[in-house]
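>>> sequence and predicted model, in that order:
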Amino acid sequence: MMFKPFLRNAAIATLLVTGTAGSAIAQDNASGTIVEVATSTDSLSTLVSAVEAAGLAETLSGEGPFTVFAPTNEAFEALPDGTLDTLLEAENKAQLEGILTYHVVPTEAKAEAVVKMIEDDGGEHPVTTVNGAELTLSMEGENVVVTDAAGNKATVTQADVEASNGVVHVIDAVLMPEAM
């Protein structure tokens, strides 16, 4: 099945399924917060563990609104050997918090709005994250791509997962702020 997470047709873009068992987030979680939605999704369990280790669960359960670019378990597994284990150590809490807040934008931006911002800005749209650093949103074909400070790219694999305090867009890579 061809997957196009940010379709230009907004009616289709509201719920997209990757076709991979356990990786799609069901929309019936929309009444929960971003943390509750992520917690109920097997493919985001590593992200949930990291959010808890960084002490961000309460913040991401707060009022919002937030847009979270949520890396899958596979995205965390693709980090260099030992990176995740090191980040989860108590003495690295500040660094982990910086990386995780680099995946959060302090507003709600659904797929239709993201695509429009990219188009209106001539193909690239910068966004400032909660940690103060910038990400760049762009299109590659029908897919939205998020580029970090080092030029690494993550593709949105599932868009517009609604939560009571924002929206989640699932991505296939962990983004790193420049200072990390």
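Here it is on my side, so go on. Numbering: from 1, shown residues only.
>>> C-alpha from now on. contacts and neighbour counts both.
Fine.
>>> buried ones in whatever helix or strand residue 100 lives in, by neighbour count?
Using DSSP states H and E, residue 100 sits within helix 93-101. Buried positions in helix 93-101, judged by neighbour count with 16 or more other Cα atoms under 10 Å: 93, 95, 96, 97, 98, 99, 100, 101.
>>> can you put the residues you listed in JSON lines and add distance to residue 42?
Below are the buried residues of helix 93-101 laid out as JSON lines (distance: Cα to Cα, whole Å):
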{"residue": "93", "distance to residue 42": "23"}
{"residue": "95", "distance to residue 42": "25"}
{"residue": "96", "distance to residue 42": "21"}
{"residue": "97", "distance to residue 42": "22"}
{"residue": "98", "distance to residue 42": "24"}
{"residue": "99", "distance to residue 42": "21"}
{"residue": "100", "distance to residue 42": "18"}
{"residue": "101", "distance to residue 42": "21"}
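>>> put this next to the first one:
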Amino acid sequence: MTRRTSSYAAVIGVVLAASVFYTGAAFAETTVNVGGAPMYPSKNIIQNAVNSKDHTTLVAAVKAAGLVDTLMTPGPFTVFAPINKAFNKLPKGTVDTLLKPENKATLTAVLTYHVVAGKHSAAELMSEVKAGGGKATLKTVQGGTLTVVQDGRKLDIIDAKGDRSTVTIPDVNQSNGVIHVVDTVLLPQ
């Protein structure tokens, strides 16, 4: 091989390597870490949630309620996803009681109260709050309503009982909607 040919080969090798690097980067997903795990926008709500260490109670509850298949459909859904510590705020024994088979209907009602049809980003919710004179109302899949208010730069979600839950991680995009991580379990009437 001549010196010239080897120079061309080296240049072509560098160009190909750069092409592979940049092509791969172009397809990289922007993820948000939740519970120590990356949440991939190309995966659905369930595929991502099962990897979050902060949502093991929620995942167990979704499985017990038989909602896994529903949350894997195209949706789109907006889910206000309580962390494990949110469930710990409930009166002692509440979670264990809800997870019993005989309480499946109540558990399903509580979980679907955290879900809104459609994909609502934090920016859209803030716009709705401003347009609504300081609050916005969302109808849940369960049939109840949630009230959204802005608290500084954060969003608070107020349930039917008047309890507040703060969105701690907004806009965790999923292939079938969006998750907003919340710090308190929302309860219907």
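Yep, it's here. Source: prediction; values computed, not measured.
>>> TM-score for these two?
TM-score of the superposed chains, computed with TM-score structural alignment, normalised by the length of structure 1, equals 0.85; 160 aligned residues with a Cα RMSD of 1.5 Å.
>>> give me the contacts around the helix holding residue 100 of structure 1.
Contacts to helix 93-101 of structure 1, defined as Cα atoms under 8 Å, 6 or more residues apart in numbering, come from residues 50-51, 53-56, 87-88, 129-131, 175-177, 180.
>>> what range in structure 2 does it sit on?
Counting by TM-score structural alignment, helix 93-101 of structure 1 falls onto residues 104-112 of structure 2.
>>> check stretch 51-70 of structure 1 too.
By TM-score structural alignment, stretch 51-70 of structure 1 lines up with residues 62-81 in structure 2.
>>> chain center to the matching stretch: distance?
Counting by Cα atoms, centre = their mean, to the nearest Å, stretch 62-81 of structure 2 is centred 11 Å from the centre of its parent chain.
>>> walking through structure 2, point out its strands one by one.
32-34, 37-39, 77-82, 115-117, 136-139, 145-151, 154-158, 164-174, 177-182 (DSSP state E).
>>> now those strands as TSV including distance to residue 49 of structure 2 and mean neighbour count?
Shown next, in TSV, are the strands of structure 2 (distance: least, Cα to Cα, whole Å; neighbours: other Cα atoms under 10 Å):
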stretch	distance to residue 49 of structure 2	mean neighbour count
strand 32-34	9	16
strand 37-39	8	19
strand 77-82	9	26
strand 115-117	14	20
strand 136-139	23	16
strand 145-151	22	19
strand 154-158	20	20
strand 164-174	10	20
strand 177-182	9	24
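>>> quick one: those as TSV, columns for distance to residue 22 of structure 2 too.
Listed next are the strands of structure 2 as TSV, based on distance: least, Cα to Cα, whole Å:
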stretch	distance to residue 22 of structure 2
strand 32-34	22
strand 37-39	21
strand 77-82	33
strand 115-117	37
strand 136-139	42
strand 145-151	40
strand 154-158	36
strand 164-174	24
strand 177-182	28
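>>> nearest to residue 4 of structure 2 among those would be which one?
strand 37-39 (46.6 Å; Cα to Cα).
>>> I figured residue 125 of structure 2 hits residue 153, correct?
No - at 12.0 Å, residue 125 of structure 2 and residue 153 do not qualify as touching, with contact defined as Cα atoms under 8 Å.
>>> which residue of these two possesses the greater neighbour count?
Counted by other Cα atoms under 10 Å, residue 125 of structure 2 and residue 153 do not tie: residue 125 has more neighbours, with 19 against 7.
>>> contacts only, for the more buried one.
Per Cα under 8 Å, 6+ apart, neighbours of residue 125 of structure 2: 136, 148.
>>> contacts only, for the most centrally placed residue in structure 1.
Computing the C-alpha centroid of structure 1 and ranking residues by Cα atoms, centre = their mean puts residue 69 first, at 1.1 Å. By Cα under 8 Å, 6+ apart, the residues touching residue 69 of structure 1 are 103, 104, 156, 168, 169, 170, 171.
>>> go with 10 Å
Counting by Cα atoms under 10 Å, 6 or more residues apart in numbering, residue 69 of structure 1 touches 100-105, 146, 154-156, 158-159, 167-175.
>>> swap in residue 78 of structure 2?
Going by Cα under 10 Å, 6+ apart, residue 78 of structure 2 touches 45, 114-121, 140-141, 171-174, 176-180.
>>> now do residue 175 of structure 1
69-71, 75-76, 99-100, 102-103, 135, 146-154.
>>> can you pick the most crowded of the contacts of helix 93-101 of structure 1?
Busiest of those [other Cα under 10 Å] is residue 175, holding 26 neighbours.
>>> in structure 1, what range does the helix ranked longest in structure 2 match?
Longest helix in structure 2, counting residues (DSSP state H): helix 3-26. Under TM-score structural alignment, helix 3-26 of structure 2 corresponds to no residues of structure 1.
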